[in-house]
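Chemist: sharing a sequence plus its predicted fold:
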Amino acid sequence: MRYRRAGLAKVLACTAVLAAVATACGSGGSGTSPDGKVELTIATFNEFGYEELLKEYEAANPNVKVTQRKTGQAAPHHQNLFTKLGAGSGLADVEAVEEGFLSQVMAKSGQFENLKEIGPKDVREDRWLQWKVDAVTTKDDKLIGYGTDIGPLAMCYRKDMLEAAGLPSDAEGVKALFATWDSYFQAGDTYVQKTGKPWFDSAAQIFNPMHNQEDTGYFDRDDKLVIETNGDKKIFDQVTGAVARGQSAKLSAWSPEWQKGFKESAFATKTCPSWMLGVIEGNAGPEHKGKWAVTAAFPGGGGNWGGSFLTVPKQGKNKAEAAKLAAWLTAPEQQIKAFKAKGTFPSQTEALISPELLNQTSEYFGGEKVGMLFSEQANKVAAAQYKGPKDGEIQDNVVSPALTSVEQGTSPEEAWKQVIEGAKKAAK
């Protein structure tokens, strides 16, 4: 969805300490503390909204002490995860996994606990949307992760900027603009012609949700790379065509320039998975409160972009306790609290029909009932796109840089060649 390692000093320290404290240096510091408490570690990235929840868990379980390891972005978190899986030690008791890296974890599923066996018996699979469960179930029916959040797609836009271009900005009026990708790009042409300003933030931020709407992603279910035949070339051409017509602000997502772009009104529309609302509010600032709006009208009917799982590696010392913590964090009640804290939208079926969620509004987005809006969008997703080996690497390190290169002057034809060559190299 979203983007500390134990350093060398700790590794060296572990080899030097007495056996009496060796437990604390083992699998990420898990085990039992001197005062008899069960010590658990949980490794996450970006914002899961767990800070206050972990305090709540400790208060309800006074025999447990939980330490959160929080990495800023998804890529370094998962690099650390795979390195320590290979080393056979050093992982947290609970490890978060983002959907773009899930296939690599599933390929190593034997190194993770089957939560059907060690998890609390009252945790049933119908706690989650079925496609969320299917994504983390092995071919021999082992469940290696509990679903946290999802990223149902909507569209965010600046009402005042659309009005300045003579385009409709009310909830009903924008439906026609965002009905299909063709109508979206046509509206973008009108906007650019009327204002001389960009329509969206970056090519990659448009390509990714379009790609996620495809029946088949970069890999088919036999893990064969299919980027040349899955429809991505058509999407690539649509997006780069819009770039050529001046629709992109050419701001690389998560860069300082992109963050400033929200405050400086550098673009009028933004593809909006649920977790993007907090990003917009944080970057655009209070001066733009009420100017941004969010609508369920999304080109192509919606989809999902992002979402994660909590897993329990077999390296841990207190695996049953770790599974208990993961189960509690992914219960509907806790996931609603996480959504309120950081905008991570729940994947739990009870949460999606909870009045507490459905009545959740955003004053920043004009009082919109964002809980109800994204719940409806989540229920439009029939199945999650299969993410094959190196899916996240291809998206982050191959396709997105190629699209950025087009924004910087590379021809679309040359950039597409780079995509094919890079994807084949990554898939080896």
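Modeler: On my side now, so go ahead. Residues are numbered from 1 along each chain as shown.
Chemist: make it CA atoms for all contacts and neighbour counts henceforth
Modeler: Will do.
Chemist: how about K65, secondary structure?
Modeler: In the three-state summary, K65 is assigned as strand, counting by DSSP: H, G, I helix; E, B strand; the rest coil.
Chemist: hang on, it packs against G36?
Modeler: No: K65 is beyond contact range of G36, at 10.1 Å (criterion: C-alpha atoms under 8 Å).
Chemist: so for those two, which sits in the more crowded spot?
Modeler: K65 (19 against 10; other C-alpha atoms under 10 Å).
Chemist: if I look at that one, how far off is K55?
Modeler: Distance of K65 to K55, computed by C-alpha to C-alpha, to the nearest Å: 9 Å.
Chemist: which parts of stretch 59-68 are buried?
Modeler: Burial within stretch 59-68, assessed by neighbour count using 16 or more other C-alpha atoms under 10 Å, is assigned to V64, K65, V66, T67, Q68.
Chemist: go through those residues and name the one nearest F262.
Modeler: Taking C-alpha to C-alpha as the measure, Q68 is the one of the buried residues of stretch 59-68 closest to F262, at 30.5 Å.
Chemist: check which helix or strand that closest one maps to.
Modeler: Q68 belongs to strand 64-71 when assigned by DSSP states H and E.
Chemist: could you list every helix and strand in contact with that strand?
Modeler: If contacts are counted by 3 or more C-alpha pairs under 8 Å, 6 or more residues apart in numbering; DSSP states H and E, strand 64-71 sits against strand 38-45, helix 51-60.
Chemist: now distance to E281 too, for the ones you listed, in JSON lines please.
Modeler: Putting the helices and strands packed on strand 64-71 into JSON lines (distance: least, C-alpha to C-alpha, whole Å) gives the following:
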{"stretch": "strand 38-45", "distance to E281": "20"}
{"stretch": "helix 51-60", "distance to E281": "20"}
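Chemist: one more structure, for comparison:
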Amino acid sequence: MMPKPRKTNALKNKSSKNKAIKFALVSALLSSGLAAAQTTLTVAAFPSLDSSIKAIIPAWNKLHPDVTIKLQAQEFADHHNAMTTALATGQGLPDVMALEISYVGKFAEGKGLENLDKAPFNAGALKKLITPFTIAQATSSDGRFVAMPTDIGPGTFFYRKDVLDKAGVNPASMDKSWEDYIAAGKIIKAKTGASLISNAVSVFNIVARTNLKDGEGIYFDNKNNLLVDSNNPRFVRAMTLAKDVRKSGLDSKIGEWSNEWFDAFKKGTVATQFSGAWLQGALQSYMAPDTKGLWRVQNLPEGGYAPWGGSFYAIPTTSKNKAMAWEFIKFMTTQDISQITAFEDNGAFPALLTAQDNKAFNDPVPFLGGQKARLLWRDAARKTKPVSVNKYDSVADSIIQTELSKVLEQNKDIKVALADARKQILRRAR
């Protein structure tokens, strides 16, 4: 075994010199702030918005190598329940909070979210970049803009082409009127055994949201007047059509987002579904990926247009990193690369107008049998009217859904159900 060589004075001096150089470099980096500790930005989201964030993180890291995104993802209901509790207690809030449209009105009326119109955010200048109808959705009754839209859900008529072909039904014939839609459903049921739709409630939900007038929300107008009334033709017709579907035995009585709902899509036992454009991404990624090529889309019956879902980003007032939280939100909502990445990743339809002009919109959608569906969705998005939101929307929806179930399951008179719903909503809203 060779003896270990001893260091010469020259080697010792060289080693000491290297250490001195390294120390000087580290000191310089620290003093310049380049070696400062990483900033961690906490972002709370839900599927499939979490997938959009994951897909764009590499691009974010190139721009902000000193900012780490800590993504906290929970299932849809769990996420919003957690955020509700966190806002109520002021504990456990993230720097950036994702919200689905049905929760924005409720959260907007509290004081736990930053008003993005005010300095240092100054979101007013960015509103012109976004699909117009989403701005009203994120604005509270007292005029505070509390969340930035990132994706939208143009209301869409999804159908299984293979099922309709088997029944000999032309999808265009289902689009003329809601009565024609139901008539076609009877043929589909008789010839294939497939239900027209998973649940008659879905028919009510889309009709009640279709072709709203300027200044109207689903349940309240922009002056906080309740629209639910036994003489309101929109609600009367929506309940009547839903009842016709149920009475004719055309729905499967399956709850949305249940395992049975997924199975129905996989097996083709449900012929149609009304939803936002985002359903395509959900079907493709995890709900029924093996049905690729079997689905098609078209506009809503009677030339209707309706918003169906949509996602937003908000900043809690407790955030310790508000400036960087705003940078992240702008990156996700006002940059074409982020919006198109999300669109291609999971079908999240961009709220950003310039992203809607991207060449990707001309591409065929393989999951939809090569249909150029994105052009249809873009046209629908631009024809959808702004919809006002109200802090009592979720209360009104819960009450309406309960009364609707009595109409469908207990044959309660529709006008009585709407009158009862109105009384309950007014009592809860006082």
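Modeler: Right, received. Where do you want to start? The structure displayed is predicted, hence computed values, not measured ones.
Chemist: that older thread, what range does the strand holding Q68 of the first structure cover in the second structure?
Modeler: Under TM-score structural alignment, strand 64-71 of the first structure corresponds to residues 67-74 of the second structure.
Chemist: which residues does whatever residue of the second structure lines up with T41 of the first structure contact?
Modeler: Residue-level alignment of T41 of the first structure against the second structure, with TM-score structural alignment as criterion, gives T42. T42 of the second structure sits next to I69, K70, L71, Q72, P94, D95, V96 when contact means C-alpha atoms under 8 Å, 6 or more residues apart in numbering.
Chemist: of these, which ones are shared with the first structure?
Modeler: Contacts conserved in the first structure for the contacts of T42 of the second structure, using both residues aligned by TM-score structural alignment, their matches' C-alpha atoms under 8 Å: I69, K70, L71, Q72, P94, D95, V96.
Chemist: which position in the first structure pairs with the last one?
Modeler: For V96 of the second structure, the aligned position in the first structure is occupied by V94, per TM-score structural alignment.
Chemist: is that match in contact with K314, as I believe?
Modeler: No: in this structure, V94 of the first structure sits apart from K314 without contact. The criterion is C-alpha under 8 Å, and the distance is 10.0 Å.
Chemist: returning to that earlier point: give me the angle between the strand holding Q68 of the first structure and helix 51-60.
Modeler: Strand 64-71 of the first structure runs at 170 degrees relative to helix 51-60, counting by axes from the mean of the first three to the mean of the last three C-alpha atoms, to 10 degrees.
Chemist: identify the residues contacting strand 64-71 of the first structure?
Modeler: Surrounding strand 64-71 of the first structure, the residues in contact under the criterion C-alpha under 8 Å, 6+ apart are 4, 37-46, 54, 58, 77.
Chemist: test my guess that A194 of the second structure contacts F265.
Modeler: No: judged on C-alpha under 8 Å, A194 of the second structure makes no contact with F265 at a distance of 10.7 Å.
Chemist: more neighbours: which of those two?
Modeler: Comparing A194 of the second structure with F265 by neighbour count (other C-alpha under 10 Å), the higher total belongs to A194, at 26 against 22.
Chemist: show me where the stretch 51-200 of the first structure has its helices.
Modeler: Secondary structure of the stretch 51-200 of the first structure by DSSP state H, counting those that start in this stretch: the helices cover 51-60, 74-87, 102-106, 115-118, 130-135, 159-164, 173-177, 181-195.
Chemist: average offset between the fifth one and the second structure?
Modeler: What it means is helix 130-135 of the first structure. On the superposed models, the aligned residues of the second structure are on average 2.3 Å from helix 130-135 of the first structure, with distances taken as mean C-alpha distance after the TM-score superposition for the first structure.
Chemist: got the buried residues for that helix?
Modeler: In terms of neighbour count (16+ other C-alpha under 10 Å), helix 130-135 of the first structure has its buried residues at Q130, K132, V133, D134, A135.
Chemist: and those as TSV, adding distance to N208 of the first structure?
Modeler: Supplementary listing: the buried residues of helix 130-135 of the first structure in TSV, determined by distance: C-alpha to C-alpha, whole Å:
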residue	distance to N208 of the first structure
Q130	23
K132	19
V133	23
D134	22
A135	19
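Chemist: what's the angle from the strand holding Q68 of the first structure to strand 38-45?
Modeler: Relative orientation of strand 64-71 of the first structure and strand 38-45, computed by the same axes, to 10 degrees: 20 degrees.
Chemist: gap between strand 64-71 of the first structure and the chain center?
Modeler: Averaging C-alpha positions (C-alpha atoms, centre = their mean, to the nearest Å) puts strand 64-71 of the first structure 20 Å from its chain's average.
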